[in-house]
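Chemist: How does the following fold in three dimensions:
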Amino acid sequence: MRTSRPSGLLAHVSIAVLLATAVPALAQTAPAAGGGVTFERLLNPDKEPQNWLTYNRSYDGQRFSPLDQINKDTVKNLKLAYSVSLAPPLGVAGTYKYAGLTGTPIVVDGRMYVTDGFSRVYKLDVRSGKRAAIEWIMDPQYQTSSIRSEPPNNKGVAILGNTVFSVVLDGRLVATNAETGEVLWEKKVIMDPREEATAAPLVVKDLVIITSANGDRGSRGWIQARRVKDGELAWIRYTIPAPGEPGSESWQDPKKEAWKDGGGAPWNTATYDASTDTLYIGTGQPFPDYDPDARPGDNLYTNSLLALDTATGNIKWHFQYTPNESWDYDEQGAHVLVDSEVGGEKRRLVTHFGRNGMYYGLDRTNGSFVNGGKYVNKVTWTKGLDPKTGKPVEYDPTKAVQSYVPTIRPGGSGGKVEEACPSLQGGTNYFPVSYNPQTKKLYAVSHETCALFPEKGSGGRLGEQARGSVVMLDPATGTVTKKRETPFVQYGGALATAGGLVFSNQMDGTFEAMDATSLEPLWSINLGAQINAPPMTFSVNGKQYVALLVGGGPVGELLGYLAKGGDPDVAKNMQPTAVLYVFSL
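Modeler: Prediction:
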């Protein structure tokens, strides 16, 4: 087993020496942290609201914190408590001058675990409230020659017992001792050189659930469950069925080979319902992305929600949002579990803000469509959703290649090309969604963007409309109850708290808190850099903090691409960075 090259070991030792000499009391008297994170604790996060134990804080994906010290009245006093620079390791910076920070910190009893875009894991002591002391850095020393993502990125870790689990962009799963930072084991999990791994793992019972990324380069998507003790494979569920498997009939290409590189990568973290032992995970778009004629059929299980049996990986049911899709509307984004009263009946829902601009409420016991409709201002690829099935109204199951709105399909109809709305960035993308059980509303951040797809097989270019919005939606009705539009697109995700607040970010570096009822902004700060990560909150010694990873790229290209609704020159004032910011009253 390979852990790290000598340079990585030397870097680790130098940090340990620094801690021992500069902050001896903190380093030598700290009790063991990270041990004792049991499955029972993960199932009951509200018993310890001070912590954030898993990617979405709770298995249901609601990203709601019961903490309320920072609230509508006090948030105006929010200020920077401390920050931590997450510098790229030597030898990597020259190849990738920036990394995308897209992760969510995990906090366990005053210790924080966070990843940078180069798949390094940091353990920080945040108990003092004045600074974060680095206890160790686990550098997996990934192979840069195998990386295809630009920029490199990583969404975070999972923890169980005294072990921290993380993925490496080059396709490894690593288990690290939470106390010492030493690698316990690692496993290569990719089977195709086009695949990558970026999503935060999810620990359920004795399994680590991980997903593949990079389906838009033609790899065949999958979800894997591996044993926490040694990383051995328990099961694998491919998102593209092989010939003869259920769903394979939806790949109708004459050569019968499109499934081999059909895409469908999940590239995000699942949600979990312990009462039925079910995992809920969304899947990406089919490959080739923009040419539906190249892969006739519905292309299962792309652009779908899969409900999986946790023990076996078997599909209990599925719901496909956009059959034979062609705009890069992959639906791997957040799937939030909500119990709601719909039409006077209590329903157990799984909710989703689609990248295709549509909201969906599904019965999470069987996948039937409950309610939904558009949540962005402009949707042009379809006229709407069938109220019974939730499919696009134009969907025809007898067709091998769907028409939808013909002039919106890549390549147009008769040479005429119209704007596809939303753009290939989608309404929401990978961004987490929050649900506040006090207001009984969902909160999502979105893009109000459109794109042109002049030729089949080619990516779209952004149209003139490029703004953002924060959406408040009632899952009982499936309708938007309030929307706040912003001059720059919203990126990163939403955080809802018992303080009556919703936190989110704009692409120009604005981090803000809003009233959860009116969506009126109550506090904001511009951090001067692109923000791609969602905020989270925790408390230590009775004091609440809000944390956010800031930095990403490519700054000039992506920010300029999405900032047309605001100041088009804003990208000139921003530089690549990688910083953890922590705020408090």
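Chemist: C-alpha only now, for contacts and for neighbours.
Modeler: OK.
Chemist: By residue count, what's the longest helix in this structure?
Modeler: Longest helix in the chain, counting residues (DSSP state H): helix 6-22.
Chemist: Show me which positions of that helix end up buried.
Modeler: Across helix 6-22, burial judged by 16 or more other CA atoms under 10 Å covers G8, A11, H12, A16, L19.
Chemist: Now render those residues as JSON lines, adding distance to Q506.
Modeler: JSON lines is the format used below for the buried residues of helix 6-22 (distance: CA to CA, whole Å):
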{"residue": "G8", "distance to Q506": "35"}
{"residue": "A11", "distance to Q506": "35"}
{"residue": "H12", "distance to Q506": "35"}
{"residue": "A16", "distance to Q506": "37"}
{"residue": "L19", "distance to Q506": "36"}
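Chemist: D330: which of those is nearest?
Modeler: G8 (36.4 Å; CA to CA).
Chemist: OK, contacts around that closest one?
Modeler: G8 sits next to D139, Q141 when contact means CA atoms under 8 Å, 6 or more residues apart in numbering.
Chemist: 7 Å - rerun?
Modeler: Taking CA atoms under 7 Å, 6 or more residues apart in numbering as the criterion, G8 is in contact with D139.
Chemist: And this one, please, so the two structures can be compared:
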Amino acid sequence: MQNNTSTVCAVVTLSVMLLACSHASKPEKTASPNVDWPSYGLNLKAQRYSALSQINQKNVHQLALAWKVETGIKATFQATPIVVNGVMYVSLPYNHVLALDAATGQQLWKYTHDRKPNWPMCCGPANRGVAVAEGKVFIGTVDARLIALDARTGAKQWDIDVAANQVSTEHQDALSGDDPNKTRKVTGGTGVGIAMAPVVYNHKVMIGITGVGYGLHIDNPRSDAPLGAVIGVTGRYGRPGFLAAYDVNDGHQVWQFDTIPKQGWEGQFVTKTADGNQFHRDTAAERTALKDYPDAAKFGGGSAWSTPAIDTATNTLYFGTGNPSPQMNDISRPGDNLYTVSLVALDTETGQYKWHYQQVPHDLWGYDLASPPVLFDYQYYDKTIPAVGQASKTGWFYIHDRNTGQFLAKSAPFVPQHNLFAKPSQEGTVIYPGILGGANWSPVSLDEKHQKVYVAAMHSPIKYTVHETTVNPGEKPIRYAASEPTDDPRWGVLSAINLTDGNILWQRKTNQPLVGGVLSTEGGLLFCGEGAGAFAAYNSKNGDVLWQYHSQYGVNAPPITYMAKQTQYIAVVSGGNSLFGFNQGDAILVFKLLQ
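Modeler: As a prediction, the model looks like this:
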């Protein structure tokens, strides 16, 4: 495995068929004056590979800033811009939306979101994008609403609550008096919201809720460091997560799939998964505990973090689920905790369950399936199998038969692994990858033709500690579990993986952990940004840096490419990420070749 060092992130390759609004269509080259980026993953398969090649390895050194828009809202910025019919739609932090001329950056309209007062945000103000279809722009909000705007004017068409019942909140009062996290600032915690970009298919908007994993998010005292402790306190908090479909015309709910089943949440008490992972569980004690927690599923967790991929041939939707509740603290949740930390397949028309694969049963480490799944035809021995892949926090790229869910293969580890699946302890157990990943929410890029996938990931050792404290004399001690970054070095890793055999083709190590996502193109290029503000183009064959631009803010969002008036553009938002200590800002950056 080659492992070279670069100060800039590298990007990923994607395999794409261009999409018209919400329906897949044949990719175009440069004959048309406009080529859109019409959905979060470019197409419904979410491959993020563009067939455009006007910008390529030979001329990428001539790439220059075409236009820049400063939005005026300096906060964590994660959005994928959407481009339809020469108009760029960008969701800003706190769910404001801009419509811009994709060739010039001229503002066409702006929607200003009016948030519910005093609504607690789970994970900051960031939003990962909008969906555009049937003359409307759809956005999910930090205050758990789904809103439709007129694509021409930005006028609100409808506005619905998707999670009307708010959840109870964990408090630092439960922490022991000598725990330094007791007095630190809480960045996030229990609060239902929506982070993912919606996806539209067959006149339905599909979106899921987040913030039901129930953990206190504590600021790190070091401004340049990732999020501090994440703490799970034993208790009866909140609700299950869900993914749901809503009618594009009026927003009424068509179906809802709860990520925690009302019956059978405990599963089979498995100690080994089909991919060979062994879990050291006291299943006898868990079975005994079932009688004490008969309603555990009511507080189950299972956020839906990432935009689903859709197989239009079978009307099947694929998405990943988050950790169970309470986070990292398993006393009150015996069993496998289905369907948390799972890849789930549903019928797009009814929401009916088809299959699931649980990567980590009875999760103790926060191993959400955060990176979006991707669909592709997999060359498996002498067969071509319709497959679904997912880059995990644990450091492997998983491949499944997308019709049955059968586990087919996983890659070699794309990040260092140590003590994986060891239990948290009172003295503290250091594990990597941990709660941050591996592959966090960053989408991969997949080159179906050459059977390669490109993954942006991170190495960040985490210490998992179990505590007990007595709040009131004579009462039973309260147990809580914490995950905290260690003082060990952290870095990013960009990997090119051969899907055929799972081996690493090449890797690039970066100074900052990689979070945000990647783009690859037919021009043999990968594009990706870093937290220190570097945005780079790489040779997709070997990862060599071919071009760089330096922003004053972190570049921690997925790049896109599109064509407007016969000119190819590369676009990315630059606003950093507070959870990783990356400089926050408000820039939309768009590049083209010098004339």
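Chemist: what TM-score comes out when they're superposed?
Modeler: A TM-score of 0.81 describes the superposed chains when it is computed by TM-score structural alignment, normalised by the length of structure 1; 494 aligned residues with a CA RMSD of 2.1 Å.
Chemist: Excluding chain neighbours, what is closest to the most centrally placed residue in structure 1?
Modeler: For structure 1, the residue nearest the mean C-alpha position is Y430 (4.1 Å; CA atoms, centre = their mean). Nearest non-adjacent residue to Y430 of structure 1, counting by CA to CA, 6 or more residues apart in numbering: G333, 4.6 Å away.
Chemist: Give me the neighbour count for that neighbour.
Modeler: Residues lying near G333 of structure 1 (other CA atoms under 10 Å) number 26.
Chemist: mind checking what it lines up with in structure 2?
Modeler: Under the alignment (TM-score structural alignment), G333 of structure 1 pairs with S371 in structure 2.
Chemist: for that match, helix, strand, or coil?
Modeler: The assignment at S371 of structure 2 comes out as coil when based on DSSP: H, G, I helix; E, B strand; the rest coil.
Chemist: List the residues that contact it.
Modeler: Neighbour list for S371 of structure 2: S306, Q390, A391, S392, A439, N440, W441, S442, P443 [criterion: CA under 7 Å, 6+ apart].
Chemist: Please tell me how far it sits from W305 of structure 2.
Modeler: 8 Å (CA to CA, to the nearest Å).
Chemist: do F257 of structure 2 as well
Modeler: Distance, F257 of structure 2 to W305 of structure 2, by CA to CA: 14 Å.
Chemist: Please apply the same query to A457 of structure 2.
Modeler: Distance, A457 of structure 2 to W305 of structure 2, by CA to CA: 17 Å.
Chemist: Just want to know which of these two has more residues nearby.
Modeler: Neighbour tally, A457 of structure 2 and W305, criterion other CA under 10 Å: the higher count belongs to A457, 35 against 27.
Chemist: Skip the chain neighbours and tell me the closest residue to the more buried one.
Modeler: A439 (4.5 Å).
Chemist: Looks like the one you found contacts A391 (just checking).
Modeler: Yes - using CA atoms under 7 Å, A439 of structure 2 makes contact with A391 at a distance of 5.9 Å.
Chemist: Which residue in structure 1 occupies the aligned position of A163 of structure 2?
Modeler: By TM-score structural alignment, A163 of structure 2 lines up with I190.
Chemist: Counting neighbours, what do you get for the closest residue to its match other than its chain neighbours?
Modeler: Here the nearest residue to I190 of structure 1 in space, its sequence neighbours aside, is G171; by CA to CA, 6+ apart that works out to 5.1 Å. For G171 of structure 1, the neighbour count with other CA under 10 Å is 25.
Chemist: From G553 of structure 1, how far off is G171 of structure 1?
Modeler: Distance from G171 of structure 1 to G553 of structure 1, by CA to CA: 21 Å.
Chemist: for A578 of structure 1, same thing?
Modeler: Separation of A578 of structure 1 from G553 of structure 1 (CA to CA): 10 Å.
Chemist: try N303 of structure 1
Modeler: Using CA to CA, N303 of structure 1 is found at 26 Å from G553 of structure 1.
Chemist: Between those two, point out the one with more neighbours.
Modeler: A side-by-side neighbour count of N303 of structure 1 and G553, using other CA under 10 Å, places N303 first with 33 against 24.
Chemist: ok, the aligned partner of the more buried one in structure 2 to L216 of structure 2 distance?
Modeler: Per TM-score structural alignment, the equivalent position to N303 of structure 1 in structure 2 is V341. From V341 of structure 2 across to L216 of structure 2, the span is 19 Å (CA to CA).
Chemist: likewise S25 of structure 2?
Modeler: Here S25 of structure 2 is placed at a distance of 44 Å from L216 of structure 2 (CA to CA).
Chemist: between these two, which one's more packed in?
Modeler: Comparing S25 of structure 2 with L216 by other CA under 10 Å, the one with more neighbours is L216, at 24 against 13.
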